[in-house]
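>>> Sequence and predicted structure are below.
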Amino acid sequence: MATPPTLKTQRPVVAIVGRPNVGKSAIFNRICKRRIALVFDRPGVTRDRLIADADWEGRPFVLIDTGGLGHEDGTGLQDAVEREADLAIAAAQRVLLVVDGKEGLHVLDTEVAKRLRRAGQKVTLIINKMDPGYGGGKQGEFAKLGFGKGREVSAEHGLGFGSLMAEIGADWPEEDRVKDERTRIAVVGRPNAGKSSLVNAWVGADRTMVASLAGTTRDAVDVPADLDGEEVLFIDTAGLRQKRRVEDPLEKIMGGRTAHAIDRCHLAILAVDSVLGVGLVEKKVAGLIQRAQRPCIVAITKWDLTAQGGEKTKGATFRKEYEAALRQALFFLPDVPMVFVSSLKKSGFRELTDAVATMRKARSVRIGTGELNRVLLRATESRSTPVKGGKKLRLYYATQVEGPLPTLMGFVNHPAIMSEAYERFLSNRIREHFNLGGCPLRWRWRGRDKKSAS
């Protein structure tokens, strides 16, 4: 099982709080210098708290974005949103209270200010939406909150952040930049497939929001944890739907975060609802994983529910048949580990942890040149190399080179003759021999003249 991490660094923690739709996520993205949080002109877009490692002029710190306080959207999730915000406030050395400079003082701003005074944390008032040319003159209203006149910024135009961060970072300790070497694990799949429940059960804490309402998770939520003594970062994502079923423009943005999470992860876990099985959505997500060349594990979630089908859906025989059907549906992800889990019963997580360890080991494997070429020789003897334009491909030898995945340089007579199908055949033989499971291989082909690498 994974566990919540113990802080190994003394990086300052900054939390961003405020009522809905004042621009907290835009400020979060502006300070992080990249688009992490969803930004949309609608109250209540952010629900979970988002955590990101950031730095300002070489000073590393942790930044937390939170959901809007005091907003009721009819989903019944507001209590969970406010609990997440309280956790962020408690962890922070500095809290940024964000207000809307165009709308002026709102009753919810006063309620948030009361909450912060009770918490006793150091607060900096941020008056957002002070865009160029705006002269509304409502800034003075916020002095009633009791946190001074405040700092005026425009998240949309990036104004005011230099002086703001200089003030916040004035009492931070000087610290060398620390490279983030944690394994990033993205948990992806359709909405309501049990992704957040899986992360919570694995970490052993209610770290991401869970509800029976599909689409509860909207952003890609980073969850740091320790996995058998190794630091990892789980990325819990919003579910991906079929395009024809997506009408809400916000949900279209949420779906795009799935692809982004896959691109930034080291390892992807595809969550498949055991009741629904593999459909077009799962195949689409698996295709994204394959194109991104990320190691993959398939987690079959809610396995406890299959017992409701009676004797036919119990026991090892049914599990074996279920896995065979899954592998047939996801044939383009060969040899991927498949693990049956139940977040409710906390079962299958030891196997899932072991599968992650195997994939991490496969990513860093060193393949000896001699043994590699013996495997390739047997492969080419069992299946003839491609022919194109009357020319037959000749594979002279291959060797491993540096890369984020096992990366092989193959020397041939004409790289253009190599086909995707034959490259896939060679990769499967290598993975099988070296026990690499579903870890992808990357090939670079170089011609005899050593000038035509591809």
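Sure thing, it's come through. Numbers count the residues shown, from 1 in each chain.
>>> Only C-alpha atoms from now on, for both contacts and neighbour counts.
Noted.
>>> Centroid-nearest residue for this structure?
I235 (3.0 Å; C-alpha atoms, centre = their mean).
>>> show me what contacts that residue?
With contacts taken as C-alpha atoms under 8 Å, 6 or more residues apart in numbering, I235 has the following neighbours: R184, I185, A186, V187, A220, V221, D222, V223, A261, C265.
>>> if we take those, which one ends up nearest to K346?
Checking the contacts of I235 against K346 by C-alpha to C-alpha gives V187 as the nearest, at 17.0 Å.
>>> which element is the residue nearest to the closest one when sequence neighbours are not counted on?
In space, and not counting its chain neighbours, V187 is closest to I269: 4.8 Å by C-alpha to C-alpha, 6 or more residues apart in numbering. Assessed by DSSP states H and E, I269 sits inside strand 267-273.
>>> Please identify the buried residues of the helix or strand following that strand?
Scanning forward in sequence from strand 267-273 by DSSP H and E, the next helix or strand is helix 280-291. By neighbour count on 16 or more other C-alpha atoms under 10 Å, the buried set for helix 280-291 is V281, E282, K283, K284, V285, A286, L288, I289, Q290.
>>> and helix 280-291 with strand 267-273, angle?
Put simply, helix 280-291 runs at 170 degrees to strand 267-273, going by axes from the mean of the first three to the mean of the last three C-alpha atoms, to 10 degrees.
>>> Quick one: residues in contact with helix 280-291.
Here helix 280-291 has contacts from 188-190, 240-242, 259, 262, 268, 270, 272, 295-296, 329-330, 333, using C-alpha under 8 Å, 6+ apart.
>>> Strands of the stretch 301-450 of the chain, start to end?
Under the criterion DSSP state E, counting those that start in this stretch, strands of the stretch 301-450 of the chain are mapped to 338-340, 387-388, 391-392, 395-401, 407-412, 442-446.
>>> which strands and helices sit next to the fifth one?
Which is strand 407-412. strand 395-401, strand 442-446 (3 or more C-alpha pairs under 8 Å, 6 or more residues apart in numbering; DSSP states H and E).
>>> switch the cut-off to 10 Å
Using 3 or more C-alpha pairs under 10 Å, 6 or more residues apart in numbering; DSSP states H and E, the elements in contact with strand 407-412 are helix 369-382, strand 395-401, strand 442-446.
>>> tell me which residues in that strand are buried?
Buried-residue list, strand 407-412, by 16+ other C-alpha under 10 Å: T407, L408, M409, G410, F411, V412.
>>> Relative to G58, which of those residues is nearest.
The closest of these, once distances to G58 are taken by C-alpha to C-alpha, is T407, at 32.7 Å.
>>> From what I see, that closest one and C439 are in contact.
No. Using C-alpha atoms under 10 Å, T407 is not in contact with C439, being 11.2 Å away.
>>> next up, a second structure to put side by side with the first:
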Amino acid sequence: MPKLPVVAIVGRPNVGKSTLFNRLVGKKLALVDDRPGVTRDRREGDASLVGLDFRVIDTAGYEDHDAQTLPGRMRLQTEAAIAQADVALFLFDSRAGIVPLDEEIARWLRQSATPVILVANKAEGKTGDQGILESLSLGFGDPVQMSAEHGEGVGDLFEALLPIIDKDKDEFPPEEEDEDDERLDAPLKLAIVGRPNAGKSTLINRMLGEDRLITGPEAGITRDSIAVDWTWMDLLGRPHAVKLIDTAGMRKKAKVQDKLEKMSVADGLHAVDFAEVVVLLLDATLGLEAQDLRIADKVLSEGRALVIALNKWDIAENASSLFNGVKKALEDGLSQVKGVTVITVSGATGRGIDQLIGAAFEVREAWSKRVGTGELNRWFEHAIEANPPPAPGGRRIKMRYVTQVKTRPPSFVIFGTRVDQLPASYERYLVNSMRRELGFGAVPVRVTMRAPKNPFDTKE
């Protein structure tokens, strides 16, 4: 039997190493407690992650103590585990952020010949966003974001491990490839959302060419979020894989009293989290209502790419004025994103489906776009030169540089001094300029302002 590759989990005490170990081996082999220092000796187990088999080692929390002390001997065990490993998972607590001990571990790992994957644990929700940004200073690139306790981010961990411990796979050549480019070849995860009876299931049935989903005149037929694999042929006859997700109708929250409907809506919102692109389906016979704007705002707040589809266009009255009215209402109601794509479709006749799916693939490409450092900073310099930041109280805000920290959605960090005093209007100017000049269109773009902490700078 061939020897399994070895993966070692390392990090300071109480960041979730044993929880991740248990998650990978599929059993509660390691003791887990809120108190730090529960794990002392190395614990090993066989793990399987989406068909990828390896040996995983749980290590004690790394602490900087004399080698003769108990914590020091525990550290030696950790160092031995790293020496025998094919790859190290450097775990940190994204909620707590980067502390000096994390920086000490990073310095030690950089001296090792073992490849390192940075893992941001406890990253569910948005409470760990600041810690994830801080982790870029460790020098290991973008971290894998996950929750070992809840199992979130396991797929991303698999993608990070595979090129290192399974190099012989033909589909993963030795040369480094951009992870986002690989994802663009994956099936498009497309969720259809909207108010009850907007025609979501009918539209998906028309796409599939079969009555795959139950439809009817009654509102609220769909309860579960149903995912269906589909191959879309573009106008040139090229096949494209799509995972269509039908969701329950979303009514105004105050009107949802039934427990089952609440569960259905929650399931639909979960489908939005899973999707890459979300199509908000509107009933053209009813026009745009406030609930539609609330759903759109929820989609954009979750960082998903959005396309608006006006369904039942074949029976709509005053089509031209209706279309212009919807566009105007969207411009006014979705102030955070201008120019969302609007497509007219008919689930009954199939009209507009090719345009809708084509638009979804285009918006996913913009949503997944990574801008090169040179191009990004050329844009940044030009934007500041064209419209310099204000000087509140006579003190200028200095914008130093910008970096893209992630994609899907595109997220950027701008560094400078006194950026906390930057007006929201100037931030909107930068985002709008970024959309226009860098080709992001109407996808969500997130920009964070940060002032580097300099202990020698007494002017701040």
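That came in fine, so what should we check first? From a predicted model like this one, the values you see are computed outputs, not experimental measurements.
>>> Redo the helices and strands packed on strand 407-412 of structure 1 as a markdown table? Include distance to M165 of structure 1.
Listed next are these as a markdown table, based on distance: least, C-alpha to C-alpha, whole Å:
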| stretch | distance to M165 of structure 1 |
| --- | --- |
| helix 369-382 | 52 |
| strand 395-401 | 42 |
| strand 442-446 | 42 |
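>>> out of those, nearest to I64 of structure 1?
Here strand 442-446 is closest among these (C-alpha to C-alpha), at 36.0 Å.
>>> The closest one against structure 2, how far on average?
With mean C-alpha distance after the TM-score superposition for structure 1, strand 442-446 of structure 1 departs from structure 2 by a mean of 3.2 Å once superposed.
>>> which strands and helices sit next to that strand?
Looks like strand 442-446 of structure 1 contacts strand 395-401, strand 407-412, helix 420-434 (3+ C-alpha pairs under 10 Å, 6+ apart).
>>> Return the set of buried residues in that strand.
R442, W443, W445, R446.
>>> what residue of structure 2 takes the place of the third one?
Using TM-score structural alignment to pair residues, one finds that W445 of structure 1 aligns to M449 in structure 2.
>>> From V272 of structure 2, how far out is that match?
27 Å (C-alpha to C-alpha, to the nearest Å).
>>> Where in structure 2 does whichever strand or helix holds V112 of structure 1 fall?
V112 of structure 1 is part of helix 107-119 when elements are defined by DSSP H and E. On structure 2, no counterpart of helix 107-119 of structure 1 exists by TM-score structural alignment.
>>> tell me the contacts of L441 of structure 1?
293-295, 363, 405-408, 423-424, 426-428, 430-431 (C-alpha atoms under 10 Å, 6 or more residues apart in numbering).
>>> which one of those residues is nearest V375 of structure 1?
I430 (6.8 Å).
>>> okay but the closest one is in contact with L436, surely?
Yes. Between I430 of structure 1 and L436 there is a contact under C-alpha under 10 Å: 8.0 Å.
>>> Comparing these two, which shows the higher neighbour count?
L436 (23 against 19; other C-alpha atoms under 10 Å).
>>> Contacts only, for that one.
Taking C-alpha under 10 Å, 6+ apart, we find L436 of structure 1 in contact with 295, 335-336, 358-363, 365, 406, 428, 430.
>>> Drop anything exposed from those.
Buried residues within the contacts of L436 of structure 1, counting neighbours by 16+ other C-alpha under 10 Å: P295, D335, V336, T358, M359, R360, A362, R363, P406, N428, I430.
>>> farthest-separated two in those residues?
R360 and N428 (18.3 Å).
>>> quick one: D46 of structure 2 from G26 of structure 2, how far?
Counting by C-alpha to C-alpha - D46 of structure 2 and G26 of structure 2 are separated by 9 Å.
>>> Kindly report the same for P455 of structure 2.
For P455 of structure 2, the distance to G26 of structure 2 - C-alpha to C-alpha - is 46 Å.
>>> next one: S411 of structure 2
With C-alpha to C-alpha as the criterion, S411 of structure 2 and G26 of structure 2 are 34 Å apart.
>>> One more: A359 of structure 2?
For A359 of structure 2 relative to G26 of structure 2 (C-alpha to C-alpha), the value is 41 Å.
>>> What are the buried residues along the strand holding I269 of structure 1?
So strand 267-273 of structure 1, judged by 16+ other C-alpha under 10 Å, has buried residues L267, A268, I269, L270, A271, V272, D273.
>>> Would you tell me which one of these comes nearest to S342 of structure 1?
Using C-alpha to C-alpha, these come closest to S342 of structure 1 at D273, 10.5 Å.
>>> Please pull up the equivalent of G350 of structure 2 in structure 1.
In structure 1, G350 of structure 2 lands on K346 (TM-score structural alignment).
>>> for G72 of structure 2, same thing?
Here G72 of structure 2 stays unmatched in structure 1, going by TM-score structural alignment.
>>> Secondary structure element holding G72 of structure 2?
Going by DSSP H and E, G72 of structure 2 is part of helix 70-84.
>>> which other helices and strands contact that helix?
strand 6-10, strand 52-58, strand 87-93, helix 100-110.
>>> Kindly name the residues of structure 1 that line up with the first one.
Using TM-score structural alignment, none of the residues of structure 1 align to strand 6-10 of structure 2.
>>> go on, the third one?
Strand 87-93 of structure 2 falls opposite no residue of structure 1 when the two are matched by TM-score structural alignment.
>>> so that strand versus helix 100-110, what angle?
Using the same axes, to 10 degrees: strand 87-93 of structure 2 against helix 100-110 is 170 degrees.
>>> The first one too?
Direction vectors for strand 6-10 of structure 2 and helix 100-110, defined by the same axes, to 10 degrees, enclose an angle of 150 degrees.
>>> Which strands or helices does strand 6-10 of structure 2 pack on?
Strand 6-10 of structure 2 packs on helix 17-25, strand 43-49, strand 52-58, helix 70-84, strand 87-93, strand 116-121, helix 154-165, going by 3+ C-alpha pairs under 10 Å, 6+ apart.
>>> let's see 7 Å
strand 52-58, strand 87-93 (3 or more C-alpha pairs under 7 Å, 6 or more residues apart in numbering; DSSP states H and E).
>>> winner for burial among these?
Highest mean neighbour count of the helices and strands packed on strand 6-10 of structure 2: strand 87-93, a mean of 24 (counted as mean count of other C-alpha atoms under 10 Å).
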